[in-house]
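Chemist: Predicted model and sequence below, questions to follow.
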Amino acid sequence: MLIRENELPGSVYFKGDERGIILFHAYTGTPNDVRMLGRYLNNQGYSVLLPLFRGHGQNIPEPILDAGPGAWHQDMEKAVAYMKQEGCKQLAAFGLSLGGIFATKMVEEYPEIIVGGGFFCSPLLIAQTETNIIPQFLYTARQQLTAIGYTAEELEEEIYRIQQELPEQLNQITAYTEEVHDELKHIKVPMMLVQAGQDKMIPPEDVYEAAKAFKNDCAKVYWYPNSGHIITIGPERKQFQEDVLQFVNQLAWKKERE
């Protein structure tokens, strides 16, 4: 169901039992990135929240650039508060790409209620200059602006403006990611590190370096050789969904005794 606009605008919630899972979407994405996984987990009894990061889910790129990691961190905190309000005593957090960075931050910040988590194809190691994020953002922006009727001249003016603003936001994301990476050594709950072998957005092999940053033998890499960056809807999605379910089923959920 869609959540009331005054709580988490544009977010989706699948009500289940007291075991809560939060799934964060990718940069420039929407909850649709993780909807199939969310529905799959909900069908197994879990309560699942798919938050919408501020600035996303619109047909123009500017709102994303007007937001940033500070706003998205607040969205993550609101998601936790919402799940508590819904009666979830324990939570697990996962995210796709950028969403995985915020899911990992959530694991770091809420050890008292987090039983596990993970990230899917997330750039936890690298600077934005080593990814294809900028060309992908510009490609998406061109598609969006063309679709709403921008002339060729207007389009080039807007793309130029985006090219000036986007690197600053990506620098902010990189700084936020570095903070998250620095705290990985303190995580003690199980972590699922998912990587697609055909990922063209980030270097796939970096997931193994990211795994080394965990010092409590809590992280395990899951490799999907035939999938691309958006692994949640890729050719191996069924195996991926089954692996996520098996992972969350093995977490230390406490049974409700009331």
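Modeler: That came through fine.

Chemist: CA only for contacts and neighbour counts going forward, please
Modeler: Noted.

Chemist: Span of stretch 209-221 from start to end?
Modeler: 10 Å (C-alpha to C-alpha, to the nearest Å).

Chemist: Next, the buried residues of that stretch.
Modeler: Ala210, Ala211, Ala213, Phe214, Ala219, Lys220, Val221 (16 or more other C-alpha atoms under 10 Å).

Chemist: One more: stretch 234-254?
Modeler: Glu236, Arg237, Phe240, Gln241, Val244, Phe247, Val248, Leu251, Trp253.

Chemist: what's the closest non-adjacent residue to the fourth one?
Modeler: When you say that, I think you mean Gln241. Leaving aside its sequence neighbours, Gln241 sits nearest to Leu37 (C-alpha to C-alpha, 6 or more residues apart in numbering; 6.2 Å).

Chemist: Buried residues in stretch 140-147, which are they?
Modeler: Counting neighbours by 16+ other C-alpha under 10 Å, stretch 140-147 gives Thr140, Ala141, Arg142, Gln144, Leu145 as buried.

Chemist: and the residues you listed as JSON lines, adding distance to Glu18 and secondary structure?
Modeler: Rendered in JSON lines, the data for these read as follows (distance: C-alpha to C-alpha, whole Å; DSSP: H, G, I helix; E, B strand; the rest coil):
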{"residue": "Thr140", "distance to Glu18": "38", "secondary structure": "helix"}
{"residue": "Ala141", "distance to Glu18": "40", "secondary structure": "helix"}
{"residue": "Arg142", "distance to Glu18": "43", "secondary structure": "helix"}
{"residue": "Gln144", "distance to Glu18": "39", "secondary structure": "helix"}
{"residue": "Leu145", "distance to Glu18": "42", "secondary structure": "helix"}
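
Chemist: Strands of the chain, start to end?
Modeler: For the chain, the strands defined by DSSP state E cover 12-14, 19-24, 47-50, 90-96, 114-120, 191-196, 219-224.

Chemist: and here's the other structure:
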Amino acid sequence: MPVLPGAEPYRHEGGEVGVLLCHGFTGSPQSLRPWAEYLAERGLTVSLPLLPGHGTRWEDMQVTTWEDWYAEVDRALEELLAQCRTVFVFGLSMGGALSLRLAAKHGDRIAGLVVVNPANKVHGLSAYALPVARHLVRTTKGLASDIAKEGVAEVGYDRVPLHAAHSVRKFFRIVDKELPQVTQPMVLLRSPQDHVVPPADSARILSRVSSTDVTEIVLEQSYHVATLDHDAERIFEESWAFIGRLATGVGTAKGSTSGG
């Protein structure tokens, strides 16, 4: 199945500091591509994988589970760890949850985390109906393009397969239990006007992680997909400053870029 234009995975071979970026549920690498390119331009090694079942058509996602999505980011992380001296993990929405689980599992092999509007729970009464409803109804309305900026769209699905939604609900419960194992320095950026993930998710994550070096930043001008919104440059700059504070010799090497 061909990948949607703009949804291709992205990779840049840079220096000894690497960053793994994890996109969100029903989204694609397109939502994080400008962030990835910003970091690549500064000489970092960057990996932005496409999660299985994403970036093509929603029917492909119907047959995938959280184990598939996590396995892909875990594989990409191992690749970076084998190649780089210092590795950071960044994520948006469910990608934030994937990042937190990687941090819980890999400990000090990961130097730091940056999460943007990280998801922690499937909210609403519909969440409780998922175990049964997924056998009766195939999809519900999509989540893509919650963006304040005019003329900007996210490459994502306009439908959410309920089997996949049920799986992501299970995944969030697992990650929530593992949050106390997260000890790395962390920057959490959140949008007060987020129509996909409520502020309660960020608050719970901050209350449960064991990290002592934590910075919370409020993105007043953006909705959920803040990496494509008015605050995008701020996210990029804050993450770059975070890397600069924790990794020595950043930005000294240039490399080659490849998409696809």
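Modeler: Here it is on my side, so go on. If you're wondering where the values come from, they're calculated on a predicted model, not measured in any experiment.

Chemist: so what number do they get for TM-score?
Modeler: TM-score for the superposed chains, counting by TM-score structural alignment, normalised by the length of the first structure: 0.77, backed by 224 aligned residues with a C-alpha RMSD of 2.9 Å.

Chemist: Going by distance to Lys185 of the first structure, which of the buried residues of stretch 234-254 of the first structure wins?
Modeler: Leu251 (19.4 Å; C-alpha to C-alpha).

Chemist: The closest one pairs with which position in the second structure?
Modeler: Matched to the second structure by TM-score structural alignment, Leu251 of the first structure sits across from Leu246.

Chemist: Please tell me how far Cys121 of the first structure sits from Lys255 of the first structure.
Modeler: In terms of C-alpha to C-alpha, Cys121 of the first structure sits 32 Å off from Lys255 of the first structure.

Chemist: which one of these two has more residues nearby?
Modeler: Cys121 (31 against 8; other C-alpha atoms under 10 Å).

Chemist: That one -> the second structure?
Modeler: In the second structure, Cys121 of the first structure lands on Asn117 (TM-score structural alignment).

Chemist: ok, the closest residue in space to its match that isn't next to it in sequence - how many residues close by?
Modeler: Counting by C-alpha to C-alpha, 6+ apart, the nearest residue to Asn117 of the second structure once its immediate chain neighbours are dropped is Arg190, at 4.7 Å. Residue neighbour count, defined by other C-alpha under 10 Å, stands at 28 for Arg190 of the second structure.

Chemist: residue contacts, Arg190 of the second structure?
Modeler: For Arg190 of the second structure, the contacting residues are Val116, Asn117, Pro118, Pro199, Ser202, Glu216, Ile217, Val218, Leu219, by C-alpha atoms under 8 Å, 6 or more residues apart in numbering.

Chemist: now Thr215 of the second structure
Modeler: Per C-alpha under 8 Å, 6+ apart, neighbours of Thr215 of the second structure: Met186, Val187, Leu188.

Chemist: and in the first structure, which of these remain?
Modeler: Contacts conserved in the first structure for the contacts of Thr215 of the second structure, using both residues aligned by TM-score structural alignment, their matches' C-alpha atoms under 8 Å: Met186, Val187, Leu188.

Chemist: Take the residues you listed and lay them out in JSON lines including neighbour count.
Modeler: What follows is those, written out as JSON lines (neighbours: other C-alpha atoms under 10 Å):
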{"residue": "Met186", "neighbour count": "26"}
{"residue": "Val187", "neighbour count": "21"}
{"residue": "Leu188", "neighbour count": "24"}
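
Chemist: Just send those residues back as TSV, with distance to Val160 of the second structure too.
Modeler: Formatted as TSV, these follow (distance: C-alpha to C-alpha, whole Å):
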residue	distance to Val160 of the second structure
Met186	30
Val187	29
Leu188	26
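
Chemist: What's Ala104 of the second structure aligned with over in the first structure?
Modeler: Per TM-score structural alignment, Ala104 of the second structure is aligned with Glu108.

Chemist: What about that match, how many residues nearby?
Modeler: 19.

Chemist: who's in contact with the residue nearest to it when sequence neighbours are not counted?
Modeler: Nearest in space to Glu108 of the first structure, with sequence neighbours left out and distances taken as C-alpha to C-alpha, 6+ apart, is Ile187 at 6.3 Å. Residues near Ile187 of the first structure by C-alpha under 8 Å, 6+ apart: Val107, Glu108, Phe214, Lys215, Asn216, Cys218.

Chemist: when you align them, which residue in the second structure goes with Ile187 of the first structure?
Modeler: Ile187 of the first structure maps onto Val182 in the second structure, by TM-score structural alignment.

Chemist: could you dump the buried residues of stretch 234-254 of the first structure to JSON lines with distance to Arg54 of the first structure?
Modeler: JSON lines is the format used below for these (distance: C-alpha to C-alpha, whole Å):
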{"residue": "Glu236", "distance to Arg54 of the first structure": "29"}
{"residue": "Arg237", "distance to Arg54 of the first structure": "27"}
{"residue": "Phe240", "distance to Arg54 of the first structure": "27"}
{"residue": "Gln241", "distance to Arg54 of the first structure": "26"}
{"residue": "Val244", "distance to Arg54 of the first structure": "26"}
{"residue": "Phe247", "distance to Arg54 of the first structure": "29"}
{"residue": "Val248", "distance to Arg54 of the first structure": "27"}
{"residue": "Leu251", "distance to Arg54 of the first structure": "30"}
{"residue": "Trp253", "distance to Arg54 of the first structure": "30"}
